[in-house]
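**Student:** fold the following, please.
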Amino acid sequence: MTASKRLITTLATISVVAACTAPTSSTSSPEITTAPPTIAEEDFDSFVEESFRTIVERQPELVTELGLDKAYGTRPARLDDLSPAYLDETAGVIARTLAGLEAYSFAELSDDQQLTYLSYQWHLEQMVDAHRYRLHDWPVHFLLNSYNQGVILLLTLIHPLNSSSDADDFLKRLEALPEQVNQVVSWMEDSEIAGVLPPRYVVEITIQQLRGDIAAGDAASTELLRSFEARLSQSGLSPDDLDDHVERAGEAIEAHFIPSWRNLIEHLEGLLDSTDDSVSLSRLPDGDGYYAHLLALHTSTELTAVEIHQMGQTEAERIKAEMRALATAAGLPATEINAIRAAFADLGGLVDGDAIVSTYEELIEDAEERFSPYFDLIPDIPLEVRVDDGPTAFYVGPAVDGSRPGVFYAATGRGAVRGHTMASLAYHEAIPGHHFQISLAQELDIPSPRRYLTSTGHVEGWALYAERLAEEIGVYEGNPAGSFGRLDFELLRAARLVVDTGIHHLGWSRSEALEQMTEIMEGDHFNHEVDRYVLYPAQATAYLVGMNEILRLRDLAGAVVTDLDSMARFHRAVIGQGNIPLGVLGETIPTAAG
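**Tutor:** Sure thing, here's the model as predicted:
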């Protein structure tokens, strides 16, 4: 999973599409001195770069996340403006950019420019559609793509703290937080008027989470201040300067962050009597249209909810058959899936403490050697493995300016990691998955939209393909537990297709969704998974849909695992041209991988 358990773009990696889907822009709204360049003013390449920068600069948090503050001559000191007027203005900029792009003669562009045109066009169209459904996107909740967790991520992981100036910018962002939270409260009020309300249980859990963020109500008890001090202490400041900045940060947290979070809590408490536990988007005005938009956004295909639902059912049966065959080959009874799962989990054991990071580092080092013959483009950006106490592993991409490496956060929510799952997670999140793909895009000399704009189907489909590729090239030989761990993850991705579409297309309740998850997985404890589908609709469908599309394109390109040259050409076509939506990629593969 890219970005984080707190802010997925999106998952992502971090993309303008994610930023516009969960509407974002900038608290002190900058004066717009230039409109996007027009065809009359710019050649195609200049138009693409200038128009992209115009859009991104309207979102200062995104500029920081991408590591572009230095390149753009800005300081990371502002928050995004979430006022309706500013968001409408941004949508107008995007619509004019799309019109400007489409004014170019496609036939007169080079092959590479045509690839940029199609990719940029797809993203701009998705942004335009996303703005139409802005009020459907409830901003405050307890999972991945929420506004509140995005703020925590920005301040604890993304905002640089390498100097006294960075610390001052941190304080400026805290000072801007009350205004931004007021905008978010207004956003929720507008959504409520439009008939969009979150499920009651979501409101209840979110209130508890927000209370946890402010802890005892003083700065010293917050993770925000602890993180600030720990990160700034690595900057080389003198002890006196460090103490001064920590004291000022504590004052700002108590003056701005804690009251802002109490503002959110107060608003959510006022909703408890007016909402129920309905979870399906189909209950909302034009909910079906919104879900169709999200499926197109995340899968970047034209598959319908019905087709995706059926794909999940078919794939689940295939995967279970492979699980039973693996159990038989390992000398285990091919009985119920949960019994097979328990047997392989016991075989893989538990990994805890410092061994979690060291084990992942060893797996990644081995992956660099094992996968390299299948690629002719290898990124150089460093990767770090860190632990996170949440339930979900995630990856945060590097900053373009080199100030932040790519980081794989290993989940330790239960205090230990099941050994049989670690290899697949390493391949998915690190090499040759997210880190490999996202870092490579940053290093390539390609237009900015293909470097920074990501589509979930391409990113998550590639990461799941990385897990499958490990099996195909024999990485799991001698490790049947690891091979089962891969299949178990793939079964989860199949279940997601069924349950996500079941909730939002078929109108299932949360309890019905949990029953279906339990039936497909032949296991239990899937509350977190189902809540993810409720709060991040369609995103989880991108993994298996994306992998299957990449495998289809591999067959189309004639690449076979035993032919290293054909595999390297295919992989270059898929990730060596930057971030390309799957629908666009399908139009280029025969030429690029031939």
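**Student:** okay, CA-based contacts and neighbour counts for the rest of this
**Tutor:** Will do.
**Student:** verify the contact between Tyr409 and Gly397 for me.
**Tutor:** No. Here Tyr409 does not reach Gly397: they are 11.0 Å apart, not a contact under C-alpha atoms under 8 Å.
**Student:** looking at the two, which is more packed in?
**Tutor:** Neighbours per residue, other C-alpha atoms under 10 Å: of Tyr409 and Gly397, the larger number sits with Gly397, 28 against 24.
**Student:** how near is the closest residue to Gly402 other than its chain neighbours to Ile589?
**Tutor:** Leaving aside its sequence neighbours, Gly402 sits nearest to Gly67 (C-alpha to C-alpha, 6 or more residues apart in numbering; 7.7 Å). Applying C-alpha to C-alpha, to the nearest Å, the value for Gly67 to Ile589 is 31 Å.
**Student:** swap in Ala18?
**Tutor:** In this view, Ala18 and Ile589 are 26 Å apart by C-alpha to C-alpha.
**Student:** quick check on these two: which one has the bigger neighbour count.
**Tutor:** Taking neighbours as other C-alpha under 10 Å, Ala18 and Ile589 compare with Ala18 leading, 26 against 20.
**Student:** going by secondary structure, the more buried one is in what exactly?
**Tutor:** Assigning secondary structure by DSSP states H and E places Ala18 in helix 16-21.
**Student:** which helices and strands sit right next to that helix?
**Tutor:** If you count contacts as 3 or more C-alpha pairs under 8 Å, 6 or more residues apart in numbering; DSSP states H and E, helix 16-21 packs onto helix 111-132.
**Student:** and the angle for the helix or strand hosting Gly586 with helix 111-132?
**Tutor:** Using DSSP H and E, Gly586 sits within helix 582-592. Angle between the axes of helix 582-592 and helix 111-132 is 170 degrees (criterion: axes from the mean of the first three to the mean of the last three C-alpha atoms, to 10 degrees).
**Student:** let's compare: structure for the following, please.
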Amino acid sequence: MYSSLPRLLLLLGLFGFFACSEPESTIIPDSEINGWFDAKYEEFLQMSPLQMTTQGRKDRYGEIDDMSEAAEDQRLAWMESSVAELKEKFAYDKLSPEAKVSYELWEYQYEMEKGDVEFRRMNYVFNQMGGIHTQLPNMLINYHKVDSAADMNALISRYTEVGRAIDQLLERAKLQTEGGVRPPKFAYEYVIQQSNALISGRPFSDGPADAPLWTDAQAKIDKLEKEGKITNAEAEEFRTKAKEALVNSFKPSYQELIAWLEAELPNLEEKPTGVSRHERGAALYAHRLKASTTTGLSAEEIHEIGLNEVARIQQEMLGIKDKVGFEGDLKAFFKFVNSDPQFFFPNTDDGRQAYLDESTAFLDTIKKKLPDYFGILPKADLVVKRVEAFREQPGAPQHYSQGTPDGSRPGTYYVHLSDMSAMPKSTMEGVAYHEGNPGHHMQISIAQELETVPKFRTQIGFNAYIEGWALYSEILAKEMGGYKNPYYDFGRLVNEIWRAIRLVVDTGLHSKGWTEADAIKYFSENSSIAPGAIQAEVRRYMVIPGQATGYKIGMLKIQELRKLAETELGDQFDLKSFHDTVLGSGALPLDILEKEVKRWIAEVKESGQ
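**Tutor:** Sure, this is the predicted structure:
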């Protein structure tokens, strides 16, 4: 925790009589401090045109964020000033319990941002996992909504702005390289491939196919014309301007990026270990673990938790193996479910559509059961889509992209389907629950729709909470009647052991000197995950250290808190109320979540309900 709470607790212990005897009128109304938070959050949002677009707003619609270190320093200085103002204006001990959470969260964000800035030249600027080079085009295609001629002008402006942003990021990558920090060779190989895909085809080069951004631009212009919002002549003018911006600004920045990356390839390691190979690598990894798990757990502690969880889950796997009558040991069963044709869709367009359709069907079924397990329900819709071709990777993990707070853009569960041999049917059901309902879509949508907390809390995210909830949701779905097929229940355990293995492998790579081969070997020996998916996973951990540890640590904490509530409350325990307590305050660091659940337990006991 990064607030002044410990010091205040000491003071309250010394002067408890006076604190207790203060009249209730001295408590600061939530509306007062929430108004301050909302005003400050609006200042913060105005620094990020992209964040406003993500939330469905059109402020600074033709701009892209300043990606420079100078802009980062400005933002940190602003955050420092805001924390000082918060402490000056509002006495923590005169706040309501809910307002105290907001106070702590505001401080927590600042403290973590300080750490991020300290290590900013050690985080790989360009990598294959959602790097800015693919995120920006994805934003323009999927988030920049065009409803008018002004919106189209803004989109064209952003094509030019992307060029500027990529140039800024390239300068940062060069600074990182000068400091001796380079990613594994495969990272740049993927980035080169992804970048080439963005500038291949019309209007960048001759050929039968259109580039992704050009396809999107034409579709948006055609839609405006069809709706009668622009004339045919205006449509032609937009096409000309869009083409010019893409060819004259967007393309050169990506060409320069590709050229630099290609020149760097001979300097990169083919078989690197994790970030421990860099100077200050251990300190960076400790910071990343703290940020990802929101705990003080060390790499060694996380490694041991992972080993224990792998052993426990394998015992459950043996139970299902025996239930389906498979003769052979667990490794033989892994091989069976990992290779038998019955567990895979065809590697065809029909097979890909079948994966999307069946995932949608699972989500439609579970949605009907949500009211039995939750009092708070999401209003936003959910769709299941294949990842766009320019950023699709064989075996890469599925992911969720949030909708807008007002529901104008639904939440999206994205699936990589270029290689159907890496997408087994057995794990499909559990992943759908993880990414959709009751997982990411439900949690993030509920957070965005909260009306009783400051707005920043509807958008804030903590890896361990968000991913921990989604992993908890996979097993919760079994309570809700999911996994009727025992092989799909085995797939649920495959998903869970996958997250437990992450604790072992991530810490192995970044604190124990493991190589990519070491990590793949451990993964292969302890799971039935497809080889392509294993390699993609390990390479993910290597470029974003620590992130993968949040899932299991978060899940274990939520399960621990549920068990605590069940034990403490006995017959008074209500699962719907527990879930509403966990989801009803938005995303939280795990220590603050624990305080909130314990506060709820005390309130239930006191009420006698």
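**Student:** returning to what we had before: residues in structure 2 aligned with the helix holding Gly586 of structure 1?
**Tutor:** With TM-score structural alignment applied, helix 582-592 of structure 1 matches the range 590-600 in structure 2.
**Student:** may I see the buried residues of the longest helix that structure 2 contains?
**Tutor:** Ordering each helix of structure 2 by length in residues (DSSP state H) puts helix 149-178 first. Buried residues in helix 149-178 of structure 2, counting neighbours by 16 or more other C-alpha atoms under 10 Å, are found at 149, 151-174, 176-177.
**Student:** the helices in the stretch 401-550 of structure 2, which residues?
**Tutor:** Listed in chain order, the helices of the stretch 401-550 of structure 2 (DSSP state H, counting those that start in this stretch) span residues 425-435, 440-449, 455-459, 463-479, 486-511, 516-526, 531-543, 550-569.
**Student:** Ala361 of structure 2: which of these is closest?
**Tutor:** Counting by C-alpha to C-alpha, Ala361 of structure 2 lies closest to helix 425-435 out of the helices of the stretch 401-550 of structure 2; the figure is 9.5 Å.
**Student:** which strands or helices does the closest one pack on?
**Tutor:** Using 3+ C-alpha pairs under 8 Å, 6+ apart, the elements in contact with helix 425-435 of structure 2 are helix 349-367, helix 463-479, helix 486-511.
**Student:** wait, which of those helices is closest to Leu569 of structure 2?
**Tutor:** Proximity to Leu569 of structure 2 (C-alpha to C-alpha) singles out helix 463-479 among those, at 19.9 Å.
**Student:** where in structure 1 does the closest one fall?
**Tutor:** Residues 456-472 of structure 1 are where helix 463-479 of structure 2 lands when matched by TM-score structural alignment.
**Student:** also stretch 498-515 of structure 2?
**Tutor:** Using TM-score structural alignment, stretch 498-515 of structure 2 lines up with residues 492-509 of structure 1.
**Student:** just stretch 430-445 of structure 2 next, same as before
**Tutor:** So stretch 430-445 of structure 2 sits over residues 424-439 in structure 1, by TM-score structural alignment.
**Student:** end to end on that stretch, go ahead and measure it.
**Tutor:** End-to-end span of stretch 424-439 of structure 1 (C-alpha to C-alpha): 19 Å.
**Student:** contact partners of that stretch?
**Tutor:** Outside of stretch 424-439 of structure 1, the residues within contact range by C-alpha atoms under 8 Å, 6 or more residues apart in numbering are 1-2, 13, 360, 363-364, 367-368, 371, 378-381, 383, 393-395, 397-398, 406, 408, 459-460, 462-467, 470, 482, 485-486, 575.
**Student:** buried stuff in it?
**Tutor:** The neighbour-count check on stretch 424-439 of structure 1 (16+ other C-alpha under 10 Å) flags 424-439 as buried.
**Student:** got it, and stretch 596-609 of structure 2?
**Tutor:** For stretch 596-609 of structure 2, the neighbour count (16+ other C-alpha under 10 Å) marks 596-598, 600-601, 604 as buried.
**Student:** dump these to a markdown table, plus distance to Arg288 of structure 2.
**Tutor:** What follows is the buried residues of stretch 596-609 of structure 2, written out as a markdown table (distance: C-alpha to C-alpha, whole Å):
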| residue | distance to Arg288 of structure 2 |
| --- | --- |
| Glu596 | 25 |
| Val597 | 26 |
| Lys598 | 27 |
| Trp600 | 30 |
| Ile601 | 32 |
| Val604 | 36 |
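**Student:** nearest to Gly130 of structure 2 among those residues?
**Tutor:** Glu596 (32.9 Å).
**Student:** could you check how far the closest one is from Arg7 of structure 2?
**Tutor:** With C-alpha to C-alpha as the criterion, Glu596 of structure 2 and Arg7 of structure 2 are 20 Å apart.
**Student:** and Ile132 of structure 2, by the same measure?
**Tutor:** Going from Ile132 of structure 2 to Arg7 of structure 2 by C-alpha to C-alpha gives 41 Å.
**Student:** who's more crowded, the two?
**Tutor:** Neighbour count, other C-alpha under 10 Å: between Ile132 of structure 2 and Arg7, Ile132 has more, with 19 against 10.
**Student:** show me what contacts that one?
**Tutor:** Residues in contact with Ile132 of structure 2 (C-alpha under 8 Å, 6+ apart) are 126, 166.
**Student:** residue in structure 1 matching it?
**Tutor:** Ile132 of structure 2 maps onto Tyr147 in structure 1, by TM-score structural alignment.
**Student:** can you classify the aligned residue in structure 1 for Ala282 of structure 2 by secondary structure?
**Tutor:** For Ala282 of structure 2, the aligned position in structure 1 is Asp288, judged by TM-score structural alignment. What DSSP: H, G, I helix; E, B strand; the rest coil gives for Asp288 of structure 1 is helix.
**Student:** about what we covered before: can you give me the offset of the helix holding Ala18 of structure 1 from its chain's centre?
**Tutor:** Once both centres are worked out by C-alpha atoms, centre = their mean, to the nearest Å, helix 16-21 of structure 1 turns out to sit 11 Å from its chain's centre.
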